[in-house]
Every structure is written in C-alpha cells, then in structure tokens.
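Q: Provided below are the primary sequence and the corresponding predicted coordinates.
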Amino acid sequence: MTDDLNSVKTDERGYHHGALRPALLKAAESVLADRGVDGFSLRETARRAGVSPAAPAHHFGDTKGLLTALATEAFRKFGDALEAGDVGQDRTERIRSQGRAYVRFALAEPAKFDLMWRYALTDRDNSDYREASSRAFTILDRLVRGEDVTAHDDISAAPSIACWSIVHGFARLALDGVFGTGPGEAEQAAETLLPVVLEHLNV
C-alpha cells in the first residue's frame, strides 16, 4: 500500500496542483471512446494519462467512481445540448427540435451515451451525478408538460416519459444502424423521420 501511494506521488509530480484529476478524466474519455463501456479499465486510463496504475483509484476510488464522474460530465453536456435544442415557434416544433438534439448527441457521443444509461456501472447516489441527470430530464419534462411543472411522480410525468421513451428508442435504433450505416444516414433520419414519429405523441 505504501509503495502504491508513493508511486502516485511520483507520477503526480508532472502535473500542477489539481490538474491530475482532469487529466485522468480526459484519458478515461479516450479509453471509453476507443473500447466502449465493457472494455474500459483503470489501468489503461492510467497508462494514457502517464501515471501509475494506482493514481485513478487514488482520485476516484474504483472503476465505478471514475465511470460515475464520466457519466456526470456526459449528463451535463447532454443537458446543455437539450437546452440548446429547445428552439421553435411553438411547443410542438420545440419538442421536435429538442428530440433531434437528443439523437444528435447520442450519435456524436455513442460511448458516453451508452454509459449514461448503464446504471449498474455508476453510483446513482452520487450528488453530482444525481443533479446532472435530474437536470437533463427536467429540461425535457418542462418542455413537454409546461414550464410550471409541480408534480414529479411517474404518473404525472407520463407524457414526458412517453416522449423520452420514443426519442431514446429512436436514438438507440439509430446507433444500432437500423436507419442506415452510411455516412450521415442516421443523422438524416433524425432530421426527417423523428419529427414524423413524434407526431404520434398526444402531448
């Protein structure tokens, strides 16, 4: 144990104070993008960051801790994408626009998108994670049910869950190649087919 801690201190000397954590997160993003969730490892993260194998555990506790940090940041960016996608002249147009933003995020960040919903691999009690994931749903919920959402039980949120289910399912199908695997085919489906699918929602 002492040797591990000493190696962490040695490996951290090349980083300014507070810079190792973001460096590890950046390396972890690279591993996740290349290997996917199931091929992710702390050791490879450490190797790409140029630190000892003990360094990631020293900062994040274990693999779940690091994946939770990655998922938290992914949810923050996802929420930003949903907010930016909320454009249009009326509520229906705004829902369609936000739905397209949802799918575009999934297509642009497939590994992160996969991780976000792999709840067994993340710590759902982590406060930062809960805040980021809740914000993302709230952005969608307020658009579907209205700005003055007060009830947060599943029954009251059913219209939002229905919209979420359709858009998330569409994103998953797009990632799996159902709408084509050629350049831009999935993106085109999100632009043209998804709005037609959303017309079947009674919201």
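A: Happy to help now that I have it. This one's a predicted model, so the numbers in the text were calculated from it and none came from an experiment. Numbering: from 1, shown residues only.
Q: for the rest of this, base every contact and every neighbour count on C-alpha atoms.
A: Fine.
Q: what are the buried residues along stretch 164-172?
A: Trp164, Ile166, Val167, His168, Phe170, Ala171, Arg172 (16 or more other CA atoms under 10 Å).
Q: sorry, slip of the keys, the one I care about is stretch 74-86.
A: Ala74, Phe75, Arg76, Phe78, Gly79, Ala81, Leu82, Glu83, Gly85, Asp86.
Q: the structure to be compared is supplied as follows:
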Amino acid sequence: MSTEKAGYHHGNLRETLVRTALTLLEESGVEALSLRAAARGAGVSAMAPYRHFADKAALLAAVADQGYADLRDRLAAADTQADPRQALVEQGVAYVRFACERPALFRLMLGAPSAGAAPGPKAPAHQPPGPQPPGPKKTAGSGYDILSARVAGLVAEDRRDTAVVAAWSLVHGLACLAVDGRLHGMPGGMAAPEALARQVTSLFTAGLVAARPPSVSA
C-alpha cells in the first residue's frame, strides 16, 4: 500500500506502469502482459492500474506511444550531419537499428496481434485495430518533422511529400524484413541489417539527388 501511495503522491504511477509493461513486453512477449502483471511488477494493488487505463488495450497503446517517442529520439540523435544526404542515411540506419534492437516493441507499434508471434509466409487476413505503423507522424517535433526537414534539402518543394513517404517506406520495409528474418538467403541479405540499411538508403538518396531538377541547389 505504501508503494502505491508513493506512486500517486509523486504523480508517476502511470509512467511506472508503462515502463513496467514495456519491460514485460520485451522480456516475455505481449501474451504475458496484463494490467495485473503490470501492477504486480510496479508493486501496487491489482486495481490501481484501472485509475489510468481502462483495459489492456489502453495500456498497450500507451506502451506503443512510448515506442514512438523513443523512435523519434533515435532519429533526432542520428540527425547530426550537415549534409542532408548523409543525415537521411543515418536516420534510416537508426530506424532499422531500433526495430532490430526492440523487435517486440516494434511489432506492437505495428498493431500486430501478437508481439511475440513467429514470422509466417503471409500476414494475417485481418488484424485488430492497433497503433499506426511506426514512422513519421505529422505533429510538431515528431519524427515526421525530422525526416521531412532533411528531405527538403534534397528535392523540389512539390515533390517533398512523396519523397518523405518513399524514404519512410524504404526503411520501414527493410526494418520489417530484418525483424521477421526475411533477409537471409536474399542478395545482399547476408550483410548486417544496419550495414544493409546504410547501403540502401545511400542508394536512395543518390537517386533523389540524380533526379533533382537543375534549379534545386545541393
């Protein structure tokens, strides 16, 4: 009881529950995650989480939101190169690295029915509603802003939105292939995912520059 009261007194019980749930997710998979398990891990009563989360789905959504924030921070940390081409490459590498280092969280952010499910030859015919796929969100200070700011230095204004989607699609698709173990046996698939991410994003940025109208400066 004292632990629970301390959590409320400091106003951090919700954050503690999310962090505990994230640990459970990454250690045991989404099937082991529940409000009761999160409460037990946080050292509070079984009913305490319901003051912050209506059900397991709400808790999972909060964990996914934390994942989006962590991914955004990774992209921001990678976005340190003055050359927009190299900065875009580093963002792509950071995206793939995040997925490979935190596959359970990445899958949860995809809205998959089971974060611990083994990859199969086909995606499920129907997936329940879940958080939107990881990637740029059009909100202030989001990963979208970080990505689009760099793309803006490479393409004409009327092509920027398309180029941002193309860049996101490239690294997101590569991240999914890497996490699901689909790159083994494919040409270039023997390279480490991060090395492969660097290669394909470098090729992509080179294509953007090559297709740039002469009026757009480097």
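A: Alright, I've got the coordinates. All values reported here derive from a predicted model rather than from experimental measurement.
Q: drop the TM-score for these two in here.
A: Once superposed, the chains reach a TM-score of 0.73 (TM-score structural alignment, normalised by the length of the first structure), with 181 aligned residues with a CA RMSD of 3.3 Å.
Q: which one of the buried residues of stretch 74-86 of the first structure sits closest to Gln188 of the first structure?
A: Each of the buried residues of stretch 74-86 of the first structure was checked against Gln188 of the first structure using CA to CA; the closest is Gly85, at 16.3 Å.
Q: now do the counterpart of that closest one in the second structure against Arg97 of the second structure, distance only.
A: Mapped onto the second structure by TM-score structural alignment, Gly85 of the first structure lines up with Ala78. Taking CA to CA, to the nearest Å as the measure, Ala78 of the second structure falls 11 Å from Arg97 of the second structure.
Q: what do we get in the first structure for Val165 of the second structure?
A: Checking TM-score structural alignment: Val165 of the second structure goes with Ile161.
Q: quick revisit: give the contact list for the match of Gly85 of the first structure.
A: Ala87, Glu90, Gln91, Ala94 (CA atoms under 8 Å, 6 or more residues apart in numbering).
Q: which residue ranges form the helices in the second structure?
A: Applying DSSP state H to the second structure gives helices spanning 2-9, 13-28, 35-42, 56-78, 84-101, 103-110, 143-151, 160-179, 193-210.
Q: quote the end-to-end distance of stretch 30-40 of the second structure.
A: Stretch 30-40 of the second structure end-to-end distance (CA to CA) = 16 Å.
Q: what residues sit buried inside it?
A: So stretch 30-40 of the second structure, judged by 16+ other CA under 10 Å, has buried residues Val30, Leu33, Ser34, Leu35, Arg36, Ala37, Ala38, Ala39.
Q: map the last one across to the first structure for me.
A: Using TM-score structural alignment, the equivalent of Ala39 of the second structure in the first structure is Ala46.
Q: which non-adjacent residue is nearest that match?
A: Take Ala46 of the first structure and drop its neighbours on the chain: the residue closest to it by CA to CA, 6 or more residues apart in numbering is Pro53, 5.3 Å away.
Q: and the most centrally placed residue in the first structure, what does it touch?
A: The C-alpha lying nearest the average C-alpha coordinate of the first structure belongs to Ala74 (CA atoms, centre = their mean; 3.5 Å). Taking CA under 8 Å, 6+ apart, we find Ala74 of the first structure in contact with Lys112, Phe113, Met116.
Q: for it, give its distance to Thr68 of the first structure.
A: 10 Å.
Q: again with Glu12 of the first structure
A: Counting by CA to CA, the gap from Glu12 of the first structure to Thr68 of the first structure is 22 Å.
Q: who has more neighbours out of those two?
A: Thr68 (24 against 18; other CA atoms under 10 Å).
Q: in the second structure, what sits opposite that one in the alignment?
A: By TM-score structural alignment, Thr68 of the first structure lines up with Ala61.
Q: how about that match: what's its closest non-neighbour residue?
A: Nearest non-adjacent residue to Ala61 of the second structure, counting by CA to CA, 6+ apart: Pro131, 6.4 Å away.
Q: Leu110 is in contact with the one you found, correct?
A: Yes - between Pro131 of the second structure and Leu110 there is a contact under CA atoms under 8 Å: 6.4 Å.
Q: overlap of the contact sets of the two?
A: Between them, Pro131 of the second structure and Leu110 share no contacting residue under CA under 8 Å, 6+ apart.
Q: spit out the contact partners of Ser41 of the first structure.
A: The contact partners of Ser41 of the first structure, taken as CA under 8 Å, 6+ apart, are Val31, Thr63.
Q: roughly how far apart are the residue nearest to Lys137 of the second structure when sequence neighbours are not counted and Tyr95 of the second structure?
A: Distances taken as CA to CA, 6+ apart place Tyr144 nearest to Lys137 of the second structure, at 5.1 Å, with adjacent residues excluded. Remark: distance between Tyr144 of the second structure and Tyr95 of the second structure (CA to CA) = 12 Å.
Q: then Leu59 of the second structure?
A: Distance, Leu59 of the second structure to Tyr95 of the second structure, by CA to CA: 24 Å.
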